[in-house]
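> Here is my input; please provide its structure:
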Amino acid sequence: MQRRPKAILIGIAGDSGAGKSTFVGELRELIGSDRVMTISIDDYHSLDRRERNLIGVTALHPWKANNLGLLIDHVWQLKAGRTIQKPVYDHSTGTIAPPENVTPTDIILLEGLHILYLEKLREALDLKIYFDTDTRLRVRWKVRRDRETRGYTEEEVLAEIERRRTDVVRYIEPQKAWADLVIKYVPDDDRAPTEDNPEPIKVQIAERLRGPKRRLVKWLSLGSRFGLIEAVHYYENIVGEEMEVADIQGKTAPTSMNALMEMISDTAHLKEKMNERDYDPIRVTQFLVANMIMELAYGRQGIQGAWAN
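As a prediction, the model looks like this:
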């Protein structure tokens, strides 16, 4: 295969606990780990946990607690296909670890608090996504993650969430205005929890009407009209701009999911990954965004066509 001279860069921003890292990991698995690398821009924290506590700043402060200048340089180096020496932040200890060499793959998924914060970062991105997950889920997921993997108690996590609230409003949420897609996980209060679905969630996907023609919501609207998926279609003003929105709800059967994917894309690669009993709204969203990224990188023929060239 003839490799691209430049990498495709996807930026996924949002508050801590919004589900970004899990979503990015699933995208990498769907597209192919040999073609996709993921980078958490938490690695560009310039202060460790002890230093932040000592001077009274949170990790959300763009310039006091992060080296965004180095991040800008590295993002453009990666886009040009060059190897970088990336810093590493160890969340388990809250310390800065030795750097590591990173050589770009075809597709690079960058996720974190500030990836849409500066114009020079946004200019390098081929697709910009903001995770606007409902506060109830964000708090629940952040408590669970930080308690299980980062050594915090629940009380410490809740206190940190409260301490960060002002910085979330000031530095994180305004990035929504620059996103091509705004993805929001919302508790589905209309559906009772079950053993195989203890936390029913619906997904709202808002897509900017202006800019490059990358329509995802229109396919969901069409799919709902054909009875393939339960999706409510409407328009809503988000951060001062009208956006097209689809709310995905309930379960999508394998036959319907397969028909939806065939309607959207010629890519056979993702169809080979479709072996699940049914598809909840989050899983549907992962497949659709993975397909969008593959088309950006390889065109409508997808990975199989790229291999053949």
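
> all contacts plus neighbour counts: C-alpha atoms, from now on.
Noted.

> List the contacts of the helix or strand where L27 lies.
Assigned by DSSP states H and E, L27 belongs to helix 20-31. With Cα atoms under 8 Å, 6 or more residues apart in numbering as the test, helix 20-31 has contacts from 12-14, 36-38, 40, 109, 111-112, 131, 269-270, 273, 286-287, 289-290, 294.

> Which ones among these map onto strands?
12-14, 36-38, 40, 109, 111-112, 131 (DSSP state E).

> ok, which stretches of the stretch 1-150 of the chain are strands?
Secondary structure of the stretch 1-150 of the chain (DSSP state E, counting those that start in this stretch): strands located at 8-14, 36-40, 84-90, 95-102, 107-112, 127-131.

> let's see this one next to it:
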Amino acid sequence: MSVNHPVVAITGSSGAGTTSVMRTFEQIFRREEVSAAFVEGDSFHRYDRMAMKDELARALTDGDHSFSHFGPEANLFEDLETLFRDYGETGTGRVRKYLHDEAEAAPHGQDPGTFTPWGDIAEGTDLLFYEGLHGAVVTEKVDVAQHADLLIGVVPVINLEWIQKLQRDKEKRGYTTEAVTETILRRMHDYVHYMTPQFSRTHVNFQRVPVVDTSNPFIARTIPSLDESMLVIRFANARGIDFPYLLSMLRGSFMSRPNTIVCPGGKMDLAMQLIFTPMLWRLLERRAKAG
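The predicted structure is shown next:
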């Protein structure tokens, strides 16, 4: 953790909705004139797209049916921890970018599914903002979570998470339902051991719970909308949270536990604005006082 160079991390599984949360933070940063160094978790995968396919084929040949992007074998956890630690100490660190598609790859003259060269974060940013799978990961060798000043989990209930992943991978990546289902099954071991434990280390969790039937996510035709959901917001430490104010601003919300607010899913963006803006103020005020 750092006073002078805060690290904010959004953590969630593939298909959980972390990208939507990132867009909300982009709005906050623009409004509050915060200069953020954005880091995508995909850039810390160990293998590019083709190499990952080769490694997966090798693992299956060797009888390993749990090799996945969720686990340490497919990621550079040590490098991610180094980035968080170095940024906290110096305000910079080594990063690269994973180029997902043609639009991202064309300006670099590279193929989609590859990485840009490593480079240093430009000096002068106010904070580092990470969005990806492993912002709070801890293993026997690394502890990424200890270096973050604000950790946020995005955790839809599991059936909703699967529906979102199925729809995204089929529509945007052309995968079949069977192929996505196979990926979900293969990732389950790493999901349990490396993804789920992170959400006990986060400072705030946003969990979307649909209020429509999602009993069989593998036949769902549409993703339940925000208005068809409730949002469970859990604070690890309720001290300093103005719950009466939040309840008054989030119409239809209520407290389910002393550290938990439940509100209509359509209020998700507003809830994030209300909760995270003062948290960022505190981080930046602390930074200004230390400077």
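
> Next, the TM-score between them, please.
In this superposition the chains share a TM-score of 0.74, using TM-score structural alignment, normalised by the length of the second structure; 250 aligned residues with a Cα RMSD of 2.9 Å.

> Can you tell me which of the ones in strands among the contacts of helix 20-31 of the first structure lies closest to I201 of the first structure?
F131 (14.4 Å; Cα to Cα).

> Count the neighbours of that closest one for me.
Neighbour count for F131 of the first structure, taken as other Cα atoms under 10 Å: 25.

> counterpart of it in the second structure?
Counting by TM-score structural alignment, F131 of the first structure corresponds to V154 in the second structure.

> residues touching that match, list them.
10-13, 16-18, 205-207.

> Please indicate which of the residues you listed are buried?
Listed as buried from the contacts of V154 of the second structure are 10-13, 16-18, 205-207; burial here means 16 or more other Cα atoms under 10 Å.

> Dump the residues you listed to CSV, plus distance to E182 of the second structure.
Shown next, in CSV, are these (distance: Cα to Cα, whole Å):
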residue, distance to E182 of the second structure
I10, 26
T11, 23
G12, 20
S13, 16
A16, 18
G17, 21
T18, 22
N205, 28
F206, 27
Q207, 25
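
> on that earlier part again, and the helix holding L27 of the first structure, how far from the second structure on average?
Taken against the second structure, helix 20-31 of the first structure registers an average deviation of 1.5 Å after superposition, with mean Cα distance after the TM-score superposition for the first structure.

> In the second structure, what stretch matches that helix?
Taking TM-score structural alignment, helix 20-31 of the first structure hits residues 18-29 over in the second structure.

> how distant is the matching stretch from the center of its chain?
11 Å (Cα atoms, centre = their mean, to the nearest Å).

> Any buried residues in that stretch, and which?
18-19, 21-22, 24-26, 28.

> biggest separation within those residues, which pair?
T18 and I28 (15.4 Å).

> Could you turn the buried ones of the contacts of helix 20-31 of the first structure into a ChimeraX selection?
In ChimeraX syntax, the buried subset of the contacts of helix 20-31 of the first structure is picked out as below (16+ other Cα under 10 Å):
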select :12,13,14,36,37,38,40,109,111,112,131,269,270,286,287,289,290,294
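
> what about D146 of the first structure, neighbour count?
Around D146 of the first structure there are 18 residues (other Cα under 10 Å).

> one step back: could I get the strands of the stretch 1-150 of the first structure as a markdown table with distance to V75 of the first structure?
Below are the strands of the stretch 1-150 of the first structure laid out as a markdown table (distance: least, Cα to Cα, whole Å):
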| stretch | distance to V75 of the first structure |
| --- | --- |
| strand 8-14 | 8 |
| strand 36-40 | 10 |
| strand 84-90 | 9 |
| strand 95-102 | 11 |
| strand 107-112 | 9 |
| strand 127-131 | 14 |
